[in-house]
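Asker: one predicted model, sequence on top.
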Amino acid sequence: MDDDIGSGGTAAVRLIRGTPLTEAVDTADPRAWTAFDVGVRQILRYGHALLPDGDRTAVLRSGTADAAAPRTEASPRQPATDRSGRLRRWATARFRRPAGSPGQDARARLALALCHPDGRVREAALDGTAEHPVLLPLLVIRTGDWATPVRERARRLLGERLDVEAAVALAPLILRVGRRERGAFGLELLDSVLRRAPRERLLPLHTHTGRTVRRFAFRLAIEEGLLSPGELARRAAWDDDAVVQGLCADAALAAMTDGDDWDEVLEPLLDARSPRARSAGVTALRRAGRPERAVEFLIDRSALVRACARYVVRRHGTDPLPWYRERCADPADPTVPPGAVIGLAECGERVDAELLWPLLAHPAPVVRARVVAGLRTLDATDVARLLPLLDDPAPGVVRETTAALLPFAGTLPSGLLTAHLSIERPRPVRVAAFRLLDARGGVVGLRAAVALLDDPDDKLRAWAGQSVQCWHPGADTPRGDAEVGELLNRARHLFSDYVLQRRKWEAGLSG
């Protein structure tokens, strides 16, 4: 798992030094617990330098751990063979101190013992979680332990103690541990407990900040029929996770019958911000017997929603192509919908490009950008007519123009593009020019990248450095070109001596 071992090790050191558990570990964060579990073992095995000076000296100089604490049956006397062994036995002895002993919080000692490298210590510490509910997260982690005795005992204890309230609180951690090789038990137990829970007890999981938790909770609610179609539709419209949107929208529509009130489901979906939810609502218009309403979504900002709207309109017997052509027929119309422009390209033919070219002069930047995107979709790119748009004041238009010209980068005038790299140009124009020169490659691309190595724009300078490091001579690069050698020498700081020599050798230059 992707745990932050560094923060977990820091928490372990703080506990060993006497910091209370609730101050050293963020008990509400499942990532903090899994990181703590790994960090304790790392510290007890390798982290001698992180211990307090007195403790470290006692451990490293003593032959056994008996000087630090009395021996117990669970920690018999054994000869110390290395520093790690002495440290583990010293720590084990500290964990066995009576609860009233000074210097360390009882919960902190128990937490360290539950993560101890020795499986016997972990197993013996499991029963202590009954007196300290705050340590239930570590009991959850131990249900996936690699040691069978520890794992089986932890599973039995968790099965006895996991009620609905604890299951809701521990759900994020159980789902996180459930991704491990031996984590299936926790998932099955969580599922069985929550299926018996009242509906209102599960509501906090529906608004949890973790996407994994919300996905699990909504799958459970859908299978148990805990939410009405209207509630599912509203969840699909509100949630920002695409998986949850799909789950709730599909479940809401599947639960509808011909006699139900479709407005309760359709309105939230059609008004949703996410394209996934809106597309589900548009597709359901046909089943609801309202295909005529899909027309207003033919100009939606999302390509997915426009495609669903065209499907519904066609099934209703209407061809959307004439509708799109009518909306784009007047280039002087200031109300031309941007969605109509790109929609025409998505379902039109190459001859429809003649309707789009006049719209390049439209006053709305979003319309001009969609025109360029539409021409690229129709494969009707005219380099000579699009090249002046690199100077368009709208960054969106410049980006779309660059995307349309990239396949023709090798034929573009290098002098014009190099001039666009000037610091006086707007940043979108400079980025577009470098993208095109970099795509061209060869000496032209290397020259442009080296010219930007001292640029005041941090991102552009870093991009130029990466371009130089990835440069290789192409088939059209003259072998032995002195300019290539000069450019590589100017970028010497980006290469090791060997790589620089290798690049020159590839270009036909001597070292």
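Answerer: That came in fine, so what should we check first? Residues are numbered from 1 along each chain as shown.
Asker: C-alpha from now on. contacts and neighbour counts both.
Answerer: OK.
Asker: not counting sequence-adjacent ones, nearest residue to residue 252?
Answerer: Leaving aside its sequence neighbours, residue 252 sits nearest to residue 229 (C-alpha to C-alpha, 6 or more residues apart in numbering; 4.3 Å).
Asker: what comes up buried for the top helix by length along the chain?
Answerer: Using DSSP state H, we find that the single longest helix of the chain is helix 30-46. Residues 30-45 are the ones in helix 30-46 that count as buried (16 or more other C-alpha atoms under 10 Å).
Asker: please apply the same query to stretch 419-432.
Answerer: For stretch 419-432, a neighbour-count test (16+ other C-alpha under 10 Å) marks 420-421, 427-432 as buried.
Asker: again, but for stretch 377-387
Answerer: Quick answer for stretch 377-387 (16+ other C-alpha under 10 Å): 377-378, 380-381, 386-387.
Asker: residue 184 contacts residue 178, correct?
Answerer: Yes. Between residue 184 and residue 178 there is a contact at 5.4 Å, judged by C-alpha atoms under 8 Å.
Asker: where do the contact lists of those two overlap?
Answerer: With C-alpha atoms under 8 Å, 6 or more residues apart in numbering applied, the contact sets of residue 184 and residue 178 do not overlap.
Asker: looking at those two, which one has more neighbours?
Answerer: Neighbour count, other C-alpha atoms under 10 Å: between residue 184 and residue 178, residue 178 has more, with 20 against 17.
Asker: isn't the more buried one right up against residue 189?
Answerer: No. Counting by C-alpha under 8 Å, residue 178 does not reach residue 189; the two are 10.7 Å apart.
Asker: who touches both of the two?
Answerer: By C-alpha under 8 Å, 6+ apart, no residue touches both residue 178 and residue 189.
Asker: who touches the nearest residue to residue 85 once chain neighbours are set aside in this structure?
Answerer: Spatially, and ignoring its direct neighbours in sequence, residue 85 is nearest to residue 45 (7.9 Å; C-alpha to C-alpha, 6+ apart). For residue 45, the contact set (C-alpha under 8 Å, 6+ apart) comprises 84-85, 87-88, 117.
Asker: against that first model, consider the following:
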Amino acid sequence: MLEDIGDGTAAATRLAGGAPLQGTLDVSDPGDWLTLDAGVREVAWYGPQFLPEWEASAPLPADLTQLGESRLALALCHRDGRIRQEAVRQSAQYPGLLPLVVIRCADWAGPVRECARQVLREALDVDTALDLAPLILRVGRRGRGGFGVEVLGQVLGRASHGQLVALFADPDRVVRRFAYRLAIEGRLLSPGELARAAARDEDTVVQDLCATAALTALGDQGAYEEVLPPLLCARSPRTRSAGVTGLRRTGQSEQAKSFLSDRSALVRACARYVVRQLGGDPVAWYRERCTAPDILELPPGAVIGLGECGNRVDAELLWPLLAHPVAGVRARAVAGLRALDCADAKQLRPLLDDPAAGVVRETAIALLPSAKELPADWLLERTGCEHPRHVRVGAFRLLDARGGIEALRAAVGLLEDPDAKLRTWAGQSVQRWRPSPDVRRGDAEVEELLDRSRHLFSDHVLRRRKREAGVGS
């Protein structure tokens, strides 16, 4: 694989010496062709040594194909437009050079571009288009690259389902999107196949495209048993949410209720919509789950779900869950209280020492509006190395939001923290620190803290910071 332009120039040099294309680059990799194209023009001395018979003042050779495939490949990438145009005209005898013709279809020189487009239009059939699709779509992202994509769509519009299968698994998501759009337009995939593709593919565009097409193809009286199970079991929240929305057509309110506690907020919102449309009450369902006798089996999604659609009265159901043995439930209880605007600083503060990082993270977020109400010394103590990393992070996040000398004190102290990310964050905090109105001008501690962090500033900036704080000479 040619990874950068240096590899492209090295490949060009080898081709100039007569090396075959197959051994010089991966002819199935679109990136190699593009790198070669750029690399040829980077070789400053290539004109006379690559193509010695082409002097600037001499006429072009009548038959470039006498040079062989490797040299003709170089001619297709030549910086002289006359040479590129003549090479395109004579490239038909070497089908292996068609990828370079594809690149020339977006050439900056009009005559070269038009000539290449004519050659591509004549050479492209379904099998060739399948091989060249990744490169054509890559070139299509360039200016003047739309022609190749248009021709590709016309040719592959005649392809069968079996022929497009290879493109469905292409590592380039742009290729997969293109192939699935063609398949959907041509109705080459059944609703079940589309649902399975939506559940399997990692690209969100393909997921939405296939899930929507699967449900649309079914109409109101379709065979949902083929479509809904793959969608509802998908890892992607977007795909699961499409499946949940599809449950409305089937009237399966009970199955929709099981997604009210999904780990994804998007899926939970869709489930609430479906349950309401079918006459159910999501809030009552959440309240029932949060007060059920088998509280140890409480799913975390049910807790945050109550916060998302309940009211402030429901905070009374969430407070007891802060002591739940499952960390996920505790974290969602904090998030639910924040969503209900009931995050009491005094009651949440002990959770900053929670052994679970997720709980401390949610607690710090909930306490940010109350950062100035928390005792600074208590927070500063928790930035010490004797505390777990997630506790140090949560405490510093609140101190940083608090501002003032307490923020500077905490940040400078963390410049020697064993965690590299926390050190970096602390350094950035010091660099952007400014004295707040409650910082006493001329405070000797401010000067001492700035001196301890002088390696983060230029001399000029450090002097300016000190002047702003009224310290130093």
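Answerer: Done, it's in. On a predicted model such as this, the values are computed, not experimentally measured, just so you know.
Asker: nearest to residue 71 of structure 1, out of the buried residues of helix 30-46 of structure 1: which one, please.
Answerer: Using C-alpha to C-alpha, residue 44 comes nearest to residue 71 of structure 1 of the buried residues of helix 30-46 of structure 1, at 18.7 Å.
Asker: how close does that closest one get to residue 6 of structure 1?
Answerer: Between residue 44 of structure 1 and residue 6 of structure 1 the distance is 14 Å, computed by C-alpha to C-alpha, to the nearest Å.
Asker: same check on residue 54 of structure 1?
Answerer: According to C-alpha to C-alpha, residue 54 of structure 1 and residue 6 of structure 1 sit 23 Å apart.
Asker: show me which of the two is the more surrounded one.
Answerer: residue 6 (15 against 8).
Asker: state the helix or strand in which the more buried one lies.
Answerer: Using DSSP states H and E, residue 6 of structure 1 sits within helix 5-16.
Asker: equivalent analysis for residue 323 of structure 1, please.
Answerer: Going by DSSP H and E, residue 323 of structure 1 is in helix 320-327.
Asker: relative to residue 353 of structure 1, which of the buried residues of stretch 419-432 of structure 1 is nearest.
Answerer: residue 432 (24.0 Å).
Asker: what's that closest one aligned with over in structure 2?
Answerer: Applying TM-score structural alignment, one finds that residue 432 of structure 1 aligns to residue 394 in structure 2.
Asker: what sits against the closest residue to that match other than its chain neighbours?
Answerer: Spatially, and ignoring its direct neighbours in sequence, residue 394 of structure 2 is nearest to residue 364 (5.5 Å; C-alpha to C-alpha, 6+ apart). Neighbouring residues of residue 364 of structure 2 by C-alpha under 8 Å, 6+ apart: 352, 394-395, 397-398.
Asker: re earlier: possible to save the contacts of residue 45 of structure 1 as CSV with neighbour count?
Answerer: Formatted as CSV, those follow (neighbours: other C-alpha atoms under 10 Å):
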residue, neighbour count
84, 18
85, 18
87, 26
88, 20
117, 20
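Asker: as JSON lines, those with secondary structure and distance to residue 219 of structure 1 would be great.
Answerer: Shown next, in JSON lines, are those (DSSP: H, G, I helix; E, B strand; the rest coil; distance: C-alpha to C-alpha, whole Å):
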{"residue": "84", "secondary structure": "helix", "distance to residue 219 of structure 1": "47"}
{"residue": "85", "secondary structure": "helix", "distance to residue 219 of structure 1": "47"}
{"residue": "87", "secondary structure": "helix", "distance to residue 219 of structure 1": "47"}
{"residue": "88", "secondary structure": "helix", "distance to residue 219 of structure 1": "44"}
{"residue": "117", "secondary structure": "coil", "distance to residue 219 of structure 1": "37"}
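Asker: nearest to residue 58 of structure 1 among those residues?
Answerer: Within the contacts of residue 45 of structure 1, distances to residue 58 of structure 1 taken as C-alpha to C-alpha reach their minimum at residue 87, with 9.5 Å.
Asker: what sits against the aligned residue in structure 2 for residue 207 of structure 1?
Answerer: Aligning on TM-score structural alignment places residue 207 of structure 1 opposite residue 169 in structure 2. Applying C-alpha under 8 Å, 6+ apart to residue 169 of structure 2 gives the contacts residue 176.
Asker: the one 4 residues further on too?
Answerer: Residue 173 of structure 2 makes contact with residue 203 under the criterion C-alpha under 8 Å, 6+ apart.
Asker: from residue 51 of structure 2, how far off is it?
Answerer: Residue 173 of structure 2 is 39 Å from residue 51 of structure 2, by C-alpha to C-alpha.
Asker: number of nearby residues for the aligned partner of residue 482 of structure 1 in structure 2?
Answerer: By TM-score structural alignment, residue 482 of structure 1 lines up with residue 444 in structure 2. Residues contacting residue 444 of structure 2 under the criterion other C-alpha under 10 Å number 14.
Asker: the one 5 residues further on now?
Answerer: Close neighbours of residue 449 of structure 2, defined as other C-alpha under 10 Å, add up to 18.
Asker: with residue 470 of structure 2 instead?
Answerer: Neighbourhood size, residue 470 of structure 2 [other C-alpha under 10 Å]: 17.
Asker: residue 254 of structure 2 too?
Answerer: Neighbour number of residue 254 of structure 2 under other C-alpha under 10 Å is 12.
Asker: so who does the residue mapped onto it from structure 1 touch?
Answerer: The pairwise alignment with structure 1 assigns residue 254 of structure 2 to residue 292, based on TM-score structural alignment. Counting by C-alpha under 8 Å, 6+ apart, residue 292 of structure 1 touches 313, 316.
Asker: was I right about residue 174 of structure 2 contacting residue 136?
Answerer: No. Counting by C-alpha under 8 Å, residue 174 of structure 2 stays clear of residue 136, with 10.8 Å between them.
Asker: more crowded one of these two?
Answerer: Higher neighbour count among residue 174 of structure 2 and residue 136: residue 136, with 27 against 16, using other C-alpha under 10 Å.
Asker: map that one onto structure 1.
Answerer: So, by TM-score structural alignment, residue 136 of structure 2 is matched to residue 174.
Asker: what's residue 72 of structure 2 aligned with over in structure 1?
Answerer: Alignment note: residue 72 of structure 2 maps to residue 110 in structure 1; criterion TM-score structural alignment.
Asker: its match contacts residue 95, correct?
Answerer: Yes. Contact criterion C-alpha under 8 Å: residue 110 of structure 1 and residue 95 qualify, at 6.6 Å.
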